[in-house]
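Chemist: based on what follows, work out the 3D shape:
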Amino acid sequence: MAELLYRLGRACARRAWTVVVAWIVVLGLSVGAYLAFGGTLSSQVTIPGTATAKVTDQLAGKFPSASGGTGSLVFHTAGGSGFTAEQRTAIGRLLESTKQLDGVAGINDPFATQQQLAEQTARLQAGEKQLAAGRAQLAQARQQLAALPATQRAARQAALDAQETQLEAQAAQLDLSKQLLAMSAEIRTVSKDGTTAIAPVIFKEAQLDVTPETKEGVVDHVSAGVPDGVEVDFSNEITQSVPEILGVGEVVGVIIAGITLMVMLGTLIAASLPIISALAGVGIGVTASLALSGVVDMLSITPVLGVMLGLAVGIDYCLFILNRHRRQLLEGVELHESIGLANGTSGNAVVFAGSTVLVALLALNVTGIGFLGMMGTVGAICVAVAVIIAVTLTPALLSLLGTRILGRRKPKPRPAATEMSNGRAVLTVVAGLAALVVIAIPALSMRLGLPDGSTEAEDSTQYQAYKLIEQKFGAGVNGPLLAVATLPAPVTEDKLVAEQVRIGTQILGQNDVTAVAPIGQSTDGTLLAFQVVPNEGPSSASTEQLVRDLRDLDLGVAGSASGNIDISEQLSDALPGYLGLVIGLSLIIMIFVFRSILVPLTATLGFILSLFATFGGLTAIFQWGWLGAIFGVHDPGPVLSFLPTILIGILFGLAMDYQLFLVSGMREAYAHGAPARLAVRQGLRAGRTVVIAAAIIMISVFGGFIFSNSAIIRSLGFGLAFGVLADAFLVRMLLIPAVMHLLGRSAWWLPRWLDRLLPNVDVEGAALERNHPTPRPS
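Modeler: Below is the predicted model of the structure:
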């Protein structure tokens, strides 16, 4: 591989403009493919086959009116006073016209609904009065029976008995209706103070199939028709949008990366080269991936992940080759020969490092979770493009720039490396382990979930709608559940209310239920649907437990809250298996590369420590709310459900990159005859500058996404930035060298039988350097 990359590097250097033009053409083709074939990105996470999905499919077949997607319009007065009669009428007309929009099945007028509830209560009260009057009349008539002649008394007695039976039947029906009304008493559509009203929107399609055009049509129509003195906010189900791929924070991250390159390389030309290379790779990788969105379902966060990885690894991989080339030029190596050697040595390491990231990302498809596998595939495409650009476009640009890639600043001679003391090594290991364990402690209480309206930006309409509903109607109204009872036989009309009361009473008897309201009956009479309002919000632990409790009653549960819970549970179940797969891959790859048993074990254990420290940091900030003001966490909640799995794949690949660039130098020094402990220091000194710069660049790029408006992107950016920080600086730069020092020669032990079986993986291209000796000053 090293010899092939050497020849490729020299060929690209000799035909530099051809290579540059070819990549420009590729970029144009990928952009054109995206414009021609790109489809719509989904803003909702979904996994087919979950319990919620099965209930939704069941409703679609037997109860279509209850299977459509829903959202909420939250009307509120601007001055904080109650709605006027004119405002209520205008809102009613606006909602009536909104029903006519494409994709909308219906909208409930909150004022009419509240009036109907009041009328039902009034009718029940009137019915109770009529029943009491009837019973009084019946009692009076029975008292008058004794005064009747015996011949009339029997007939009158029979008539009174029939009247009593009829009254008791009415009383029973009235009592059932009264119970149903009591169960749903806490469900309101207009707040008690009369300042806020909720208008539920029902779409014709299922929640996941409602198109962005349909949602935008509702938002535009309602926003334009709101009467004076009234404001409207839209729930998360209506206004979920595709997050911006590149914002201010991301640009700042790239600027910080550029400053880091300037400090390291000392020249603007050299510093701009990795950024140009990375931007080209991102443009090609992301647009090529988005071109697939027309034929496959793709989550809106997917291209953002591609941008993150493409920028970070694109800059780093180019930097590794650039740094090697600059060092060789300063040693007097001819330009094209230096480019070829840099491509065959550092480029070979880049290919191997990129391959580990590719394997980890593509392995996400093994989880069996479609959107997660797609995220891994798109990330892998962007990484693959970054690798190919690094070993082709970088040599071409280096050839065009010539010696201008060197700055005026001359490198200072470094003193010879000396061994670390045993005491310092022990102290480093103890302190490093203690720091990682303490940081990881919050991970013990980590809960997984999906974001709701409370995680959106505080000035967004989704957040305002969520908070208004929470304050005026209760937190549970933000995440109502749809409970479905499947009956063994169709229930007849005369027994319907009794069956609804029986099932509703069971539901209301569960913990953390505020209200239950029957929605209706399927066309075949075998399904009864109920709206269940929990005590707390959709992402709370109590609502999660309520979903389990309802299912224990043999009830089907659907709705956005239960869907999010099902997805989180399935992702949690897939997490251990994927982690085991990644750990196994780590051990196998490291054994091949370093021809050692203990080095792969320490590398893998270090990855696990940094991973759980990352989980701890995520839990402390996004679930507990620590430092929330800094990271934009105003309403702490569960950690993003698919984030741990994504982090395992990406951080594994990056951890192996840093392990490779540092420990391969130690192995090379040891193979050249340096004592084991001195080889550790020599390898660390040879690679630490470029690894520190690469890590700072990755942290800057990932960290720029922390300030996104999207809660998903914020947590993903933080997790990647914090993971690189913990792994690169605590594990690879401190713990691994200290452990390697304490292990000494035993670090490189390998059974002879295994040594004979393993192929020689020359990652650093040492054989290439021997085959292409170049005159260098002593």
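
Chemist: drop to CA atoms for contacts and neighbour counts, all remaining ones
Modeler: Noted.

Chemist: mind listing the strands for the stretch 101-250 of the chain?
Modeler: All strands of the stretch 101-250 of the chain, identified by DSSP state E, counting those that start in this stretch, fall at 104-107, 196-203, 230-234.

Chemist: typo on my end, it should be the stretch 501-650 of the chain
Modeler: Ranges of strands in the stretch 501-650 of the chain, per DSSP E, counting those that start in this stretch, are 513-521, 527-534, 556-558, 639-640.

Chemist: could you also give me the structure for this second sequence? I'd like to compare it with the first:
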Amino acid sequence: MQLTGQTGTARPPADGPPGRGLLYGVGHACARRPWRVIAVWLLVLLAAVAADRAWGGAYGDDFDLSGTPSQTGADLLNAHGARGSRGVAAQIVVRSSEGSLASHREALTSAQGRLEELPRVVSVVGPPGAPGAVAEDGRTGYYTVRFEETPAKFEKAYLDRVDDAVRGLRADDVTVEYGGPLGQLARPASADRASEVIGVGTAVLVLLLGFGSVAAAGFPLLTAIVGLLTGLSALGLLAAQFSFAAVSPTPATMMGLGVGLDYSLFLVTRHRKLLHTAATPAEAAARTVATSGRAVLVAALTVTAALGGLFASRVGFIGMLGLAAGTAVLVGALAALTLTPALLGLAGRRIDRWHVRPPVDEPDDPGDIWYRWAAAVRRRPWTFLVLGLLILGTLAVPVASLRLGHIDAGASPASSTERRAYDLTAAGFGPGANGPLTVVVTLDKDRPTTTEQRTTLAEGLHDALVTTPGVASATMPGPTPDGALLVSTVTPDTGPQDRATADLVHRLQDEVLPRTLSPQGATGYLTGGTAGQLDFRDVLADRLPHVVGIVVAAAFVLLLAVFRSPLVALKAAVLNLLSIGAAFGVVVAVFQWGWGASLLGIEETVPVESYVPTMMFAIVFGLSMDYEIFLLSRVRETWLQTHDNHRSVASGLAGTARVITCAALIMTSVFLAFLLSSSVVVKMLALGLGISVVLDATVVRLLLVPAAMYLLGRANWWIPRWLDRLLPRLDPEGAHPAPPAENAPGRVRETR
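Modeler: This next block holds a predicted model:
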């Protein structure tokens, strides 16, 4: 067998000298006219912030699961006017400090009347008159307040009006706590601002220590902050037109700040190197954008493509999270490619004038620590390859016990009103009362039923429900106002996030309801918040392979088109999957197994939130490709000049190791700073993303990538001729490889 292909030999682009193209022109223009560029960005930022304040939208956790039992059941309830089905429900839990709630009847009735008068309230049902609204001990009860839309989206000022409505109860010595989306509205101000300050502060320290120059530290920070504020304002304007999850600003902030710092840092580092040989600072900035800027552009497109792959889940909630983060990434990249060269042009050759220690540049000395590291890996590539694989494999072991679920209010801080409402409900009514299930039964239109037959059906269903293991109680199924449906409320023995509750939902939906109802020509559906979350989990679990396949395929094709090497693209995809598996393993060990969870302020073990693996995969895969692209761009640049694989790998690793390490430290600090959040889901994302960046910048970039490229040798740059002709050329500023002659040294021929 004979494999014939080619390796890259450079030829100048058709439009002029090498390196002079679109990105070169952008960099040169921005550096020549810095004040214009800075003024434009300031105007864009001010306009975006003002527009967001005036017309920006709100965020809320609304998602559609068309075709699932929970969504079908909810649609049936709305269509047939079932009592209490309209609007979004929230709970207000009350508990008498002394005696029963009956002794507070007047205050309870007055509070209900005042709640009904609030704007956007559809209905209020609660003690003392509502059946089941008071626990057996007589001291605990709850109002069910239905709003026109989720109160989680309301302004904080709305909560003051709710407080006023229940003030009489509190004055009457009754404890009042808010649950559900009303409890979400009552959450304290987010810790995101503190996280951002910590991330920025750490970035300043890392940049000053790593590069010594005040300007080299300040320019990336300024660029990242401008890009982040602009991106978040743009996201707010998008939220006025589209539905974004409540958590959307957090991943957008993480990604916008992290990649904004990284992209600008890579440009500043390359510019300082090129200043030594460029005729003018503007020329150095132009060449910087034409070389490292190309890597930034490709990296940003790769990250955005990975985030866009979330739409393959066909769940709008998840896709819009990807859009939120992708918006911040694109704005951050645009700021890096335009505002950074403007600042560099403004600084001129005085960029290192202010420094805290002698400024550090990209190494040229073969005695530099990173050259010595590259030489060590070259001497023992198999050792380093096996070591890296063992590290990632060990960390990935916990993934085998991954359990997806929904993290309920029981995992919220004990100081929050939603956690106190959850605990009061669990103590008074049982843990399952925090996640009741609604059974909706439709009757066969072609088989008319008498009142007696419906009664028999309802009694048989009730008996089947109450005798099902895991059911604490079930109400007698009753008809909707039009008589088209039968509705029953089932209370599980266990809380919403317990595995036993998920098992119960599947048992009822897949076994109990079909067995009981099918002989009567009826169909049953389980709906409600808990059932909906479990359907959401199952849908995402089924579609995660689609997301993985599309994201990996898109990244593979993009890398193939950029680096013209099937092996390089395949290696990048495989190694990134390994690092993602290791990050997942750490998340499972901490949150499911509880290893070190108390250090993060988590009081109990929890399942992994259903959408976290999908979201983490897209973000981590995109970020992993970031560093891969920065490293491989420098390796390929040297390869096109020398056609020496060993020298190319060593030069690329040494040239990017310091900046990748600093960038990784900065991004890790940005992510881990969000561990301060009160949201367990945000903590989960923060830890997973932070660990993934550490693994990617150390184990993958310093061990696995150079070891694999040393072992592959010249095969790294082999590509079949037919594939080279077929692929588009995503090399806007670099040289385009030309096919070598038949006996040229670049020819790679393998015979077996």
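
Chemist: before we move on, the earlier item: just send the strands of the stretch 501-650 of the first structure back as TSV, with distance to residue 84 of the first structure and mean neighbour count too.
Modeler: As requested, the strands of the stretch 501-650 of the first structure are exported to TSV (distance: least, Cα to Cα, whole Å; neighbours: other Cα atoms under 10 Å):
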stretch	distance to residue 84 of the first structure	mean neighbour count
strand 513-521	28	21
strand 527-534	29	25
strand 556-558	36	24
strand 639-640	42	24
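
Chemist: who are the contact partners of the aligned partner of residue 703 of the second structure in the first structure?
Modeler: Taking TM-score structural alignment, the alignment pairs residue 703 of the second structure with residue 734 from the first structure. Counting by Cα atoms under 8 Å, 6 or more residues apart in numbering, residue 734 of the first structure touches 428-429, 432.

Chemist: residue 77 of the second structure too?
Modeler: By Cα under 8 Å, 6+ apart, the residues touching residue 77 of the second structure are 85, 440.

Chemist: just residue 422 of the second structure next, same as before
Modeler: Here residue 422 of the second structure is in contact with 179, 409-410, 434 (criterion: Cα under 8 Å, 6+ apart).

Chemist: which SSE is it in?
Modeler: In the assignment (DSSP states H and E), residue 422 of the second structure maps to helix 417-429.

Chemist: so that helix versus strand 174-178, what angle?
Modeler: Interaxial angle, helix 417-429 of the second structure versus strand 174-178 (axes from the mean of the first three to the mean of the last three Cα atoms, to 10 degrees): 120 degrees.

Chemist: could you point out which of the strands of the stretch 101-250 of the first structure sits nearest residue 224 of the first structure?
Modeler: Nearest of the strands of the stretch 101-250 of the first structure to residue 224 of the first structure, taken as Cα to Cα: strand 230-234 at 10.3 Å.

Chemist: in the second structure, what stretch matches that closest one?
Modeler: Mapping strand 230-234 of the first structure onto the second structure (TM-score structural alignment) gives residues 174-178.

Chemist: mean distance, that stretch to its aligned residues in the first structure?
Modeler: For stretch 174-178 of the second structure, the mean distance from the matching residues in the first structure following superposition reads 1.5 Å, by mean Cα distance after the TM-score superposition for the first structure.

Chemist: how about stretch 572-585 of the second structure?
Modeler: Its matched residues in the first structure lie on average 1.0 Å from stretch 572-585 of the second structure after superposition (mean Cα distance after the TM-score superposition for the first structure).

Chemist: out of the strands of the stretch 101-250 of the first structure, nearest to residue 694 of the first structure?
Modeler: Among the strands of the stretch 101-250 of the first structure, strand 230-234 comes nearest to residue 694 of the first structure, with 42.9 Å by Cα to Cα.

Chemist: what is the orientation angle of that closest one with strand 196-203?
Modeler: Using the same axes, to 10 degrees: strand 230-234 of the first structure against strand 196-203 is 40 degrees.

Chemist: map residue 650 of the first structure onto the second structure.
Modeler: In the second structure, residue 650 of the first structure lands on residue 619 (TM-score structural alignment).

Chemist: which element is the residue lying closest to that match once chain neighbours are set aside on?
Modeler: Here the nearest residue to residue 619 of the second structure in space, its sequence neighbours aside, is residue 307; by Cα to Cα, 6 or more residues apart in numbering that works out to 6.3 Å. Assigned by DSSP H and E, residue 307 of the second structure belongs to helix 281-308.

Chemist: kind regards, and thank you for your time.
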